[in-house]
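K.L.:
One predicted model, sequence on top.
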Amino acid sequence: MIVGNLLIIFPILVLSAELIARGAEKLEEFMGQGMAGGIIMGLLTALPETIFVIIASIRGEPYIALGSAIGGNVMLFTFGVGLLGIYNFLRWKKNLVIAEDYSVEHRFLIASTLLLLIVLIYGSLDIYTSIPLLSLYGYYTYYRVRKFVKEDREEPETEEIIKATLYLVMGAFLLILFSEPFIGDVAELSSYFHIPSIWLALILTPLAGELEETITAIRLTTTSERGGSLAIFDFVGSKIQNATVLLAIVGLFNNVSLQPGMSEIVATLIANTFAIFILMDKNLGLKESIMLLFVYFLVAYFTLVF
């Protein structure tokens, strides 16, 4: 029964990825990769985690919310980026190069990582940490929108805007509707095969949760040499949101000690740091990509041990 559900839901998630990719490609033509990938795709692909974090926080399950908020950062900034870099090299026989100005996302990724470190030292999530976390993402959005307004770009046709909007809305709807059941079925299947819960939390659930975003990235890279660059903007934008807005939501609804979630936060800081340094030169090579795959499993292993 579970396998049957997975076989039904997986193609729907692939369709969701295709719709979001098509919408993003149309938006990129007149909005650029920073707005289309970092802000709009970032918001859409983070919707399932956002909804899940809100529900878990309201129900008084802060540690489930905490894991959902930042668990994907570890997977996407190591395994996800690594897989994308390898696929881009195989598809285009060259390194993945970030095609547009990445400096905004790079600076805010550094800022969100430093703020997460400060929150970890502070030791809890509450109203006092939520305000600066929300403020940072709000400023990122404002800064990116202001930069877009100042850019000299051609006016888009109304028909293209409508098409892009329809693609994104339909893709987001399917993503919201089917991503959580998919993750739940993966968790249930893993339990059936007696996979340890820590590996479920650190590897299988994040892989399932970020599956649509990874499929979208592969789809973008397949159709265009610039597609991998747009996917990187999506990765970074969505994970800046996860490490700021979603953690702030947890703190607004609960006063949460970070001691039980220490390993996850440290793992997130490590993954963010790798993303900061590897993407700094806007060039993702094959050797770096392979290394990131190993880093993902090393981080999971050491988190299990310690």
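P.N.:
Happy to help now that I have it.
K.L.:
From here on, just use CA atoms for contacts and neighbour counts.
P.N.:
Will do.
K.L.:
Tell me which stretches of the stretch 1-150 of the chain form strands.
P.N.:
96-97, 124-125 (DSSP state E, counting those that start in this stretch).
K.L.:
So which of these is the most surrounded?
P.N.:
strand 96-97 (a mean of 23; mean count of other Cα atoms under 10 Å).
K.L.:
now that strand: how far from the chain's centre is it?
P.N.:
Relative to its parent chain, strand 96-97 has a centroid offset of 19 Å by Cα atoms, centre = their mean, to the nearest Å.
K.L.:
For it, which outside residues touch it?
P.N.:
85, 88-89, 226, 228-229, 282-285 (Cα atoms under 8 Å, 6 or more residues apart in numbering).
K.L.:
rerun at 7 Å
P.N.:
For strand 96-97, contacts defined as Cα atoms under 7 Å, 6 or more residues apart in numbering pick out 85, 88-89, 228-229, 282-285.
K.L.:
Just send the residues you listed back as JSON lines, with neighbour count and distance to residue 294 too.
P.N.:
As requested, the contacts of strand 96-97 are exported to JSON lines (neighbours: other Cα atoms under 10 Å; distance: Cα to Cα, whole Å):
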{"residue": "85", "neighbour count": "29", "distance to residue 294": "14"}
{"residue": "88", "neighbour count": "29", "distance to residue 294": "18"}
{"residue": "89", "neighbour count": "18", "distance to residue 294": "18"}
{"residue": "228", "neighbour count": "29", "distance to residue 294": "21"}
{"residue": "229", "neighbour count": "28", "distance to residue 294": "22"}
{"residue": "282", "neighbour count": "19", "distance to residue 294": "21"}
{"residue": "283", "neighbour count": "15", "distance to residue 294": "19"}
{"residue": "284", "neighbour count": "25", "distance to residue 294": "16"}
{"residue": "285", "neighbour count": "19", "distance to residue 294": "15"}
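K.L.:
Take this one as well and set it beside the first:
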Amino acid sequence: MALAIITMIIGLAVLVWSADLFIDGASAIAVKFNMPSFLIGVLILGLGTSAPEMVVSALSAYAGSPGLALGNAYGSNIMNIALVLGVTAFISPIFIRGAVVKQDMLLLLAMTALAAWQLVDGTLSRFDGIVLSLALLIVLMIQIVLALRQPAANAPVATANGIDSTKAIFSLIIGLAVLILSSRAIVWGAVQLATLWGISELLIGLTIVAIGTSLPELVASIVAARRGEHEMALGNIIGSNLFNTLGVVGLAAIIHPLAVEPEILSRDFLAMAIITGLLFVLAVIAYNRSGYLGKGGGAVLIASFIGYTGWLISSAL
């Protein structure tokens, strides 16, 4: 028990440190190359924090476990919006640009609809996987073009003088690697404690492990928002969900065609679609009112996370 507690404490401290290093590197690259913060959030933070999900789903598909492969991707999307963005907005209000609502979130909704259309027949073929992967490439190209068309609206305001590109890239890579490893250490410690306290493996998987896999996105988004990098925090979530919906599921289907279990479509994907739509509605309201997604919107998202978790546990018992 002592080892588990020590591991969790050290893991948490390292997690916060690595998130700072990761955001430092991302911000420096944005300034050095005059890239919009939102684009950095979508491409670098989104892809980087989705790397664990991609590996888990790919290995699950290869091992013939479609439920784990799909549940990992869609569950992560739910966590990203309901838990990660909810907690981030509750702690530090997130600025919402009109372009994000009218373009980026609509893209996310469209890709969610594409994924739903592919799932309704109960299977994901290799062709479906190729379509999803190609859709990801197209979406990323659209994101890049849209972001670069509006440099004045979201470009970093700092100067690039004195920024060491090598150091920035090093901070980004090391920060991401340690961020992921430290989150895994926290999950390991939590699982060990839960096991010692007699909590069932099912509840551990549905709660501790599920939340633990979202720690990189959670800490990175909170750090970014508290530093005023609101667009980087929001871009992280939108980018991560796009990578999960298209890239993670697409790669898994290419590796091995997936049978879609009924509960994935009727529960997990449905919940993901509803929460994605809820985010869009909250963002529109925030944009038309104060321009910030704050405590009220964050509380609604957190409540949806609690509701989904309760639904998940009750349906699994």
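P.N.:
Everything's here; your move. Predicted model, so just to flag it, every value in this text is computed and none were measured.
K.L.:
mind giving me CSV with the strands of the stretch 1-150 of the first structure and columns for distance to residue 22 of the first structure?
P.N.:
Output for the strands of the stretch 1-150 of the first structure, formatted as CSV (distance: least, Cα to Cα, whole Å):
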stretch, distance to residue 22 of the first structure
strand 96-97, 20
strand 124-125, 38
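K.L.:
Minimum distance to residue 218 of the first structure: which of the ones you listed has it?
P.N.:
Residue 218 of the first structure lies closest to strand 96-97 among those, at 12.3 Å (Cα to Cα).
K.L.:
Closest one of the contacts of strand 96-97 of the first structure to residue 151 of the first structure?
P.N.:
residue 229 (19.2 Å).
K.L.:
one step back: out of the strands of the stretch 1-150 of the first structure, nearest to residue 163 of the first structure?
P.N.:
strand 96-97 (27.9 Å).
K.L.:
would a markdown table of the contacts of strand 96-97 of the first structure with distance to residue 49 of the first structure be doable?
P.N.:
Listed next are these as a markdown table, based on distance: Cα to Cα, whole Å:
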| residue | distance to residue 49 of the first structure |
| --- | --- |
| 85 | 24 |
| 88 | 27 |
| 89 | 30 |
| 228 | 23 |
| 229 | 23 |
| 282 | 27 |
| 283 | 29 |
| 284 | 27 |
| 285 | 30 |
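K.L.:
Starting from residue 23 of the second structure, give me the distance back to the counterpart of residue 266 of the first structure in the second structure.
P.N.:
Residue pairing (TM-score structural alignment): residue 266 of the first structure is matched to residue 270 of the second structure. From residue 270 of the second structure across to residue 23 of the second structure, the span is 32 Å (Cα to Cα, to the nearest Å).
K.L.:
Neighbour count: the two, which is higher?
P.N.:
residue 23 (26 against 15; other Cα atoms under 10 Å).
K.L.:
doesn't residue 226 make contact with the more buried one?
P.N.:
No. Contact criterion Cα atoms under 7 Å: residue 23 of the second structure and residue 226 do not qualify, at 11.0 Å.
K.L.:
got a list of what the aligned partner of residue 194 of the second structure in the first structure touches?
P.N.:
Residue 194 of the second structure maps onto residue 190 in the first structure, with residues paired by TM-score structural alignment. The contact partners of residue 190 of the first structure, taken as Cα under 7 Å, 6+ apart, number zero.
K.L.:
do residue 93 of the second structure as well
P.N.:
By Cα under 7 Å, 6+ apart, the neighbours of residue 93 of the second structure are 292-295.
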